[in-house]
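Chemist: one predicted model, sequence on top.
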Amino acid sequence: MTGDDATFAGRLAAVRARIADACHAAGRDPAAVRLLPVSKTFGTDAVLEAVAAGERRFGENKVQEIQAKASALAAEHLDWVVIGHLQTNKAKAVARYASEVQSLDRIDLAVALDKALQAQGRALDVLVQLKTSTEPSKSGLDPASLLDFLHELRSFPSLNVRGLMTLAEASDDEAVVRRCFRDLYQWRDRARHAGYAVDRLSMGMSGDFALAIAEGSDEIRIGSALFGQRRYTP
């Protein structure tokens, strides 16, 4: 990378310009689309560079990474958001370190989170993850079960349900990707009509966020376009 692309601040400015372009094309206000930087696999130095650029809230797939980074960067008072598939045995750590979970997709997880949060004496914002793609590797609640699930979640006082999240199908066909996002938007409308305040839609990542914005996303989760190529360990 050269020039502005060599710094987080430069990449952030480029992403925000692309968000603005996508919003203008969709007839939307760029201020209505929130950006969640996804720092998974990147170390504390990368996060601190993002903090220096003004970011305070970060998405992570693994609770172990949140624990490590939250401890190392405790003085920064950052907000950590769980966006990956979550096991019930991680509920205690989530209750201690996370400010939000965007991947709530089953009742046993809700039970575990509520119990752990009540023990901590706190509440947590959550988004319900719906499976709108056909890929077996993707997690999420069956959309047909959404209204029943939202009804059940009313029994858990520590879980503040704020909206819905999805992962689009990994496809080169824009119509397929758009369908995933449109399905989430339509299920949000059904839930609202049924009396549930699920206002937020978290959908869209580095490779497809323009399509997500066109289909109504108000939060996009951006990793590689901000932090660079992922560094996975074997």
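Modeler: Noted; the coordinates are in hand.
Chemist: all contacts plus neighbour counts: C-alpha atoms, from now on.
Modeler: OK.
Chemist: just the helices in this protein please.
Modeler: 8-26, 44-52, 63-72, 91-97, 107-120, 146-153, 174-193, 209-214, 224-227 (DSSP state H).
Chemist: most tightly packed of those?
Modeler: helix 209-214 (a mean of 22; mean count of other Cα atoms under 10 Å).
Chemist: got the contact list for that one?
Modeler: 18-19, 22-23, 25-26, 33, 174, 177-178, 181, 203-204, 220 (Cα atoms under 8 Å, 6 or more residues apart in numbering).
Chemist: which single one of the residues you listed is nearest to residue 45?
Modeler: Nearest to residue 45 among the contacts of helix 209-214 is residue 220, at 22.9 Å by Cα to Cα.
Chemist: go ahead and confirm that closest one touches residue 207.
Modeler: No: between residue 220 and residue 207 there is no contact under Cα atoms under 8 Å: 10.8 Å.
Chemist: try this one side by side with the last:
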Amino acid sequence: MIKENLEMVEANIQSACKRAGRDRSEVTLIAVSKTKPVSDIREAMACGIKVFGENKVQEIRDKTAEITEPLSWHMIGHLQANKVKYLPGVACMIHSVDNVKLADEIEKQAAKHDIVMDVLVEVNMAHEDTKFGISPDEAADFVKEISVNKHINIRGLMTIAPYTENPESNRVYFKGLRELKDKINAMNISGVHMDTLSMGMTGDYEVAIEEGATFVRVGTGIFGERNYSK
């Protein structure tokens, strides 16, 4: 099932790139493996997938302890500052930076390991109370504030659009995130040149690609529905 699902997702990505006049190489598929067993991840790896996303620090630690092959692991879920210490050397990028305390802790832990951590600023484009993220109006000031950290590389922005039956309804949020990235880049903040937009999930990644996504985060569309009762 995973092989067939991946073939369909790949075909959809290629079609969306073609419609948008983009090169397929501009879009990276992140296979979101949260709650899924290592056997499913290995099945995806056998199909050539090398980039995986996890929502919980403990899960990413457990899975990277078992899977030692060279993969790119992305921390895409809400992150508490006290868990950051487990991520250097494990996650290649953190997608969910949305407060100064968290950014400062990433700086501290990255400095300890003498690395620069790639991060994305999470923006709550739809102003949903149930979601984390900086308000779009505050994003530029927030980027400026955390840009002083020398061990953080602000690569771009991330958003989680509303769940919807109609992917077109999320186009406005994806377009808005791209415009926000361009606006912040135009500010020429020292040390900040953002090239990354993490947006679009199983239900709407094609629209996100049409609006400029460079990372799409697909879980259910690859691995099937999740069982949260385990």
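Modeler: Received the coordinates, thanks. For clarity, every value in this text was computed on a predicted model and none was experimentally measured.
Chemist: fetch the TM-score of the aligned pair.
Modeler: Taking TM-score structural alignment, normalised by the length of structure 2 as the basis, the two superposed chains have a TM-score of 0.93; 227 aligned residues with a Cα RMSD of 1.5 Å.
Chemist: can I get the contacts of helix 209-214 of structure 1 in JSON lines with distance to residue 139 of structure 1?
Modeler: Formatted as JSON lines, the contacts of helix 209-214 of structure 1 follow (distance: Cα to Cα, whole Å):
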{"residue": "18", "distance to residue 139 of structure 1": "28"}
{"residue": "19", "distance to residue 139 of structure 1": "26"}
{"residue": "22", "distance to residue 139 of structure 1": "27"}
{"residue": "23", "distance to residue 139 of structure 1": "28"}
{"residue": "25", "distance to residue 139 of structure 1": "31"}
{"residue": "26", "distance to residue 139 of structure 1": "29"}
{"residue": "33", "distance to residue 139 of structure 1": "24"}
{"residue": "174", "distance to residue 139 of structure 1": "21"}
{"residue": "177", "distance to residue 139 of structure 1": "16"}
{"residue": "178", "distance to residue 139 of structure 1": "18"}
{"residue": "181", "distance to residue 139 of structure 1": "15"}
{"residue": "203", "distance to residue 139 of structure 1": "14"}
{"residue": "204", "distance to residue 139 of structure 1": "15"}
{"residue": "220", "distance to residue 139 of structure 1": "18"}
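Chemist: so which of those residues comes closest to residue 74 of structure 1?
Modeler: Nearest to residue 74 of structure 1 among the contacts of helix 209-214 of structure 1, with distances taken as Cα to Cα, is residue 220, at 25.2 Å.
Chemist: who's in contact with the counterpart of that closest one in structure 2?
Modeler: Aligned by TM-score structural alignment, residue 220 of structure 1 pairs with residue 216 of structure 2. The contact partners of residue 216 of structure 2, taken as Cα under 8 Å, 6+ apart, are 27, 28, 29, 30, 198, 199, 200, 201, 205, 208, 209.
Chemist: for residue 30 of structure 2, see how far away residue 216 of structure 2 is.
Modeler: Relative to residue 30 of structure 2, residue 216 of structure 2 is positioned 6 Å away (Cα to Cα, to the nearest Å).
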